[in-house]
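Undergrad: Sequence first, predicted coordinates after that:
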Amino acid sequence: MGPATAWETAADPGLRDVLRYLQTGEALGPLSEEIDALVDTFNKDREWVNRVLTYEQETEMRCRRAREEALEQGIEQGMDRLGTLIGRLIDAGRLDDAKRVSEDAAYRDKLLSEFRLQG
């Protein structure tokens, strides 16, 4: 049974009414008539609709900005740790290790841990 006919077989009259409304758009019972009136009211209230849309858009933009800032901050911190690690390796005369950490992520993690520079 697909969603198109679910309302036809629903035992509960209220559920049948709502499912029929969702499928057909016909408000034929008390609950669907109430829902339809609310939908109509909110659709006519453009100020309310605009406030909701504006709030959603602003929230989405804030979340996107926060993700971008977190990513940038993470990249900066990672670069700082890598720079510190390479500097310490060079100071210790471990030039081969310095070259290897720039190419091998697993080895870099091992040495970050060895030098207690992990994030």
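TA: Great, that's in hand. Numbering: from 1, shown residues only.

Undergrad: contacts and neighbour counts: CA atoms only from here.
TA: Noted.

Undergrad: My guess is residue 98 contacts residue 86. True?
TA: Yes - contact criterion Cα atoms under 8 Å: residue 98 and residue 86 qualify, at 5.2 Å.

Undergrad: One more to weigh against that first structure:
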Amino acid sequence: MKNSAHTQSTTSLPRAPHDEVHSRSTRYLIMMGVRVLCFILMVFVQPFGWWTWIFGAGAIFLPYIAVVLANVGEDGKTINAVPPGRELEAHPTPPPSSDAHDEVITVRETREIPHPDHAPKDPS
């Protein structure tokens, strides 16, 4: 296993792809709602004046801005990593007492192959 000087922290991981797509879709839909509002205000606000041109520009240019912002991922954002902290204090363990018994535990990870003399006979 590689030891690295910088350990990966859960708080320094990027967002999940599903969450990132949801965030971009929400941002796009909000901007399209603002565009529709600009269009409605451009048509219905009376008397026409300089704000009519602002609403018209919003209705025209917001789709382009919304698409560009929706396609930009969050790769460029810096992630403020929080270093993991120690939750429990580590106390030194006392040395084992002299009357403690050393036990050996054997773990077998493969099944035992029976000897050919002890193999079950085929009843056929």
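TA: Yep, that arrived. Just so it is clear, the structure is predicted and the values come from calculations on it, not from any experiment.

Undergrad: Any idea what the TM-score comes out to?
TA: The TM-score (TM-score structural alignment, normalised by the length of structure 1) is 0.28; 45 aligned residues with a Cα RMSD of 4.0 Å.

Undergrad: how far away is the residue sitting nearest the centre point of structure 1 from residue 54 of structure 1?
TA: Geometric centre of structure 1, nearest residue: residue 63, 8.0 Å, by Cα atoms, centre = their mean. Distance, residue 63 of structure 1 to residue 54 of structure 1, using Cα to Cα, to the nearest Å: 14 Å.

Undergrad: chain center to the helix or strand where residue 72 of structure 1 lies: distance?
TA: Element membership for residue 72 of structure 1, per DSSP states H and E: helix 46-91. Centroid separation between helix 46-91 of structure 1 and its chain, computed with Cα atoms, centre = their mean, to the nearest Å, is 13 Å.

Undergrad: In terms of secondary structure, what does that helix contact?
TA: For helix 46-91 of structure 1, the elements it packs on are helix 30-44, helix 95-101, helix 105-114, judged by 3 or more Cα pairs under 8 Å, 6 or more residues apart in numbering; DSSP states H and E.

Undergrad: The longest one vs helix 46-91, what angle?
TA: The directions of helix 30-44 of structure 1 and helix 46-91 differ by 80 degrees, with axes from the mean of the first three to the mean of the last three Cα atoms, to 10 degrees as the criterion.

Undergrad: Buried residues of helix 30-44 of structure 1, list them for me.
TA: Residues of helix 30-44 of structure 1 classed as buried: 31, 32, 33, 36 (neighbour count, 16 or more other Cα atoms under 10 Å).
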